[in-house]
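>>> one predicted model, sequence on top.
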Amino acid sequence: MQPVLIVGAGPVGLTTALGLAYYGIPFLIFEEDGSLSLDTKAGTILTRTLEAFRRYGVADAVLERALRVEEIGEIERETNVAHASVRTAVLREETRYPFVVNLPQHHLEPILREAVEQAPQGRLLMQHRLVSFRSEAGGVVAEFDTPHGRQCFEGSYLLACDGGRSTVRAQCGVPVDGVSLDVRYMLVDLKVDLDVANPRDYPYLAYFSDAQEWMILVRQPHCWRFLYPLAGDADEPTDEALRSKVLRFIGNVDKVELLGRVTYRVHHRIARQWRRERVFLMGDAAHLITPMWALGLNTGVLDAISLPWRLAWVLRGWADSSLLDGYEREQRPVAADGAGEMAEAARHHMAMQGQDNPAAAVHEWGHAYTRTLLGVRLDISGSGDWSMIRNEAEPPPLRVGERIPDFLLHGPAGRPVRLHDLVDDCFLALYFADVRRQPGIPHNTSPALRHFVVSRWDAPLDSGLRDRALLDVGNHLRDRLGVPDGTLVLVRPDDHVAAIVPIAAQRAEDLYASIVGARAPQGSST
């Protein structure tokens, strides 16, 4: 099997490489520079990204270095008191990560790099600058300038993770639509003691909202980070001006030390196409959006959730290449319209506080689901039915395209099992039925499609179903999903629901075949 070629070793490229490694797909990842970026960049990792890191094997390493945040608050400028907080604890049954984490990007990337370098499926090649590429029958050929001269590499597909000024996108001739706003953001990392010497009760992620002047405050594991807007024509502030600006928000403190700073422009620019034959655009190469609400990096990771499993199914021979078409169809509206609108709404909300323009009421559960990116509903059918925003006060019935909650059940061996663990590297068919009546649940003979009956009754040893039965104590999962007995829920390897239909013979197998364009391969089940 030829490797997948990945251009760009930023967070999206590295995460995509880990995704391919997880599915056993060989890869080569190329980085133009001699080292990873040390710039002060994105610093908040959302829950959905943590779920991807769990699947790809790096969540524990990330959490070891990160600061967990279960409250996202707003602070009144006049009183310096937090209010209107988002409490992610309401999601504790929905995910094993009911929090977001703060970790600077230049601390995240070495963790991802170390995992990539340990993956036997591929290699990371530094100081390899892409010169050109071409598609050929059955693959791609890419040419790079390297420390050893110009070299060519052959691969099955080429993934462009090379940022907002993507060489791959430019050589594909793909236009970019959107705007660059006449505003800049100043991001500053400061060493200041707001815990002991100058105690403040700020949430670890907080928004100072004000009509005249706003700022975002982020408690990083080793410092405090401050982000605020800078007019497009304003001069670059001095260190003393930065210090004075911060003190206007937080009040006097004993000592402030500047650790790093960066100024960047605000964009909302989307590539018109995300695929040209065997070439795919990902992350900033496909969509460059304002980073409000931490949507920049985390929206890119949504791409790294969607594409690797599709490539794996095709390269294993388990799916028709048409499965790859769903990547752009599902992810493009999320980034172009959903994330962009959310980010711009957040930016507008920050700037309008204090004026007679109250924000729309958002319920606690729905707000937490939205802000952690757990609430993304993909347009799986191509009908235009998708969403990123949840306004419900409590979980509504499950819909096709939504991420299935990572509920805790009890598996065939009696041990607790998380739902997302069952869907790792396979489609999952869940049959909600009374196990006492011995429903006809297929045996698990395929590594691509697994079957389980879900019931509040434990499967007797003589029922013939013990090896594929999940105990749902009190019908907790069934009630959360809002489905009656007699329902089949088919879940894809990215945790998104592909179908909710009545149970019928061969129904799961037929649905699977219609999605991937092939029948499930037979063999020992994973």
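Looks like it arrived, so ask away.
>>> could you use CA atoms for every contact and neighbour count after this?
OK.
>>> where do the helices sit along the stretch 351-500 of the chain?
364-371, 419-422, 476-481 (DSSP state H, counting those that start in this stretch).
>>> for Gln121, which of those helices is the nearest?
helix 419-422 (21.8 Å; Cα to Cα).
>>> hold the first one in mind and look at this next one:
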Amino acid sequence: MTTKPPAPAVPWDVIVTGGGPTGLSAAASLGAYGLHVAVVERHRDAYRLPRAVHLDDEVYRILHQLGVGEEFAALTRPAAGLRLVDEHHRELATFARDTQTVGGLPQANMFDQPDLERLLRDNLKRHSEVKVLGGHELLRLDTTDTASVTAHLRGPDGSPVALRAPYVIACDGANSTVRTQLGIPWEDLGFDQRWLVVDVRCGLDLDAWDGVHQVCDPHRAGTYMRVGADRYRWEFQLLDGESPADFETLPALRRLIGPWVRGVPDERLDLLRCAEYTFRARVARRWREGRVFLAGDAAHVTPPFIGQGLCAGLRDAQNLGWKMASVLRGQAGPELLDSYETERRPHAATMIKRARNVGQVMTGGGSAASLARRRLVPVLARSRTVRRILLDSRTPALTPGTRIQRRTPRTVRGALLPLVRLPGPDGELVLVDRLLGDRTAVVALPGVDLAAVPDGLPSAWLTVDPQGSEGERLLARWLREARVGWVRVDPDRVIAAAGPAGVLR
């Protein structure tokens, strides 16, 4: 019997392994620059079970940049904030959120992940150079060639498939085949708990405050949130000896969700999922091996207490996407890619530690800790500092790397350009990102000496009028309060350089 030889490797610009939100976002970012991208995904269609349910306004902004922001608005539900309750469901404190930021995007957005994945998949149809290879399983990567990487796959019919590209972005999840093959270990940040995740569909409105409920129970911590018009999620810490099988029927599950569904008959509750998850806090020790980059859960996993798991993955995709496009198109040297891990790894680790600490405060300890929470939480809830920490959706500035100039004032260095709405070409108000496009730009106050700009700075400009529209006034005030006259903004809206009003340097 003769064996059919493997097909020759098909050349691409980038291979993305994993077709979840991180991989699809990375592909869309690269496709916007006309690059040929292959997305390798073992599932033929969007994964049908709900997983992530929250993203913040900064990541909502990324969805707008990818071109799906308006469509996502029809799929999402703003969350009212956070309420802490004790083991008897008595309110300890409520931290209500503002409904939206100055850019018009809610600070906390609940959604069903399969809806988002379908939206991102449909969005890729706008980029003819991007192809999603559904039903393809990654077997291994061949990294022996110094100029490219070959991905060996198993096709839907079992036949071998080989793809070749200068770069690979591994977005294949916490159990990443790529990370395992490369021998990249985890750095454990000290959190490991077994939880039960329950998703229910119910056509009746549950009589509960329309925000996230955190049950600070020393016996069994729990979380409740409304995800959509008829979708609800609960998460409960599993006790020793318990398994999801103990709660796989609605009568058994009512022992946990009963306080929220009293009076709702079983036939009105559709149990979508009841599964065990281990909440961990981990970061990959390195995010790059030659021409292979890790992103999303392949690079970091976080406890869900501040809802930043999916957010971190989309931040990775945005950060790496435009940089890889710049290198492949000859607009930047390969050293720009070094800034990906330099910037993203400390940021991700900071957010994971924040989630870990919040989880430990809300769920840790025994009766003594429970008593302390009952006494201290109502007092702390009146603190503006505590409320800012819990509710402020702004994330830390990125660590200066090869693209963020260290001499840039700390007031803006590595931070995001504020998202405001400005008059568009037709006079309508649009997000500032739409005006800037997929390019590096300078945002400046009037009177900046443009003639002094060196060749290395971008030629795209946005001058804001301090007496103009509300958005312009907000940007002008922000520049003045930061004591700068101009900022250089990269395609991910990170401020990489800034200077005084007189001369650009």
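Sure thing, it's come through. Note that the coordinates shown come from a computational prediction; the quantities given were computed from them, not determined experimentally.
>>> quick check: TM-score for this pair?
The TM-score (TM-score structural alignment, normalised by the length of structure 2) is 0.84; 476 aligned residues with a Cα RMSD of 3.4 Å.
>>> adding distance to Leu324 of structure 1, write the helices of the stretch 351-500 of structure 1 out as JSON lines.
Putting the helices of the stretch 351-500 of structure 1 into JSON lines (distance: least, Cα to Cα, whole Å) gives the following:
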{"stretch": "helix 364-371", "distance to Leu324 of structure 1": "27"}
{"stretch": "helix 419-422", "distance to Leu324 of structure 1": "22"}
{"stretch": "helix 476-481", "distance to Leu324 of structure 1": "28"}
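>>> need those in a markdown table (columns: distance to Val253 of structure 1 and mean neighbour count).
Formatted as a markdown table, the helices of the stretch 351-500 of structure 1 follow (distance: least, Cα to Cα, whole Å; neighbours: other Cα atoms under 10 Å):
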| stretch | distance to Val253 of structure 1 | mean neighbour count |
| --- | --- | --- |
| helix 364-371 | 31 | 22 |
| helix 419-422 | 46 | 19 |
| helix 476-481 | 48 | 18 |
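>>> ok, which of those comes nearest Gly300 of structure 1?
Of these, nearest to Gly300 of structure 1 by Cα to Cα is helix 364-371, at 15.4 Å.
>>> please name the nearest non-neighbouring residue to whichever residue in structure 1 pairs up with Phe236 of structure 2.
In structure 1, the residue matched to Phe236 of structure 2 (TM-score structural alignment) is Tyr228. Leaving aside its chain neighbours, Tyr228 of structure 1 sits nearest to Met215 (4.5 Å; criterion: Cα to Cα, 6 or more residues apart in numbering).
>>> also Arg403 of structure 2?
Closest to Arg403 of structure 2 by Cα to Cα, 6+ apart is Ala496, at 6.3 Å.
>>> can you tell me which residues contact the equivalent of the one you found over in structure 1?
Per TM-score structural alignment, the equivalent position to Ala496 of structure 2 in structure 1 is Ala498. For Ala498 of structure 1, the contact set (Cα atoms under 8 Å, 6 or more residues apart in numbering) comprises 380, 400-401, 489-492.
>>> now for those residues, which pair is the farthest apart?
Most distant of those, by Cα to Cα, are Ile380 and Val489, 14.3 Å apart.
>>> picking that back up, looking at the helices of the stretch 351-500 of structure 1, which is closest to Leu307 of structure 1?
helix 419-422 (17.7 Å).
>>> that closest one vs structure 2, average offset?
After superposition onto structure 2, the mean distance of helix 419-422 of structure 1 to its aligned counterpart is 2.4 Å, using mean Cα distance after the TM-score superposition for structure 1.
>>> so that helix aligns onto which residues of structure 2?
Going by TM-score structural alignment: helix 419-422 of structure 1 matches residues 432-435.
>>> all set now, cheers.
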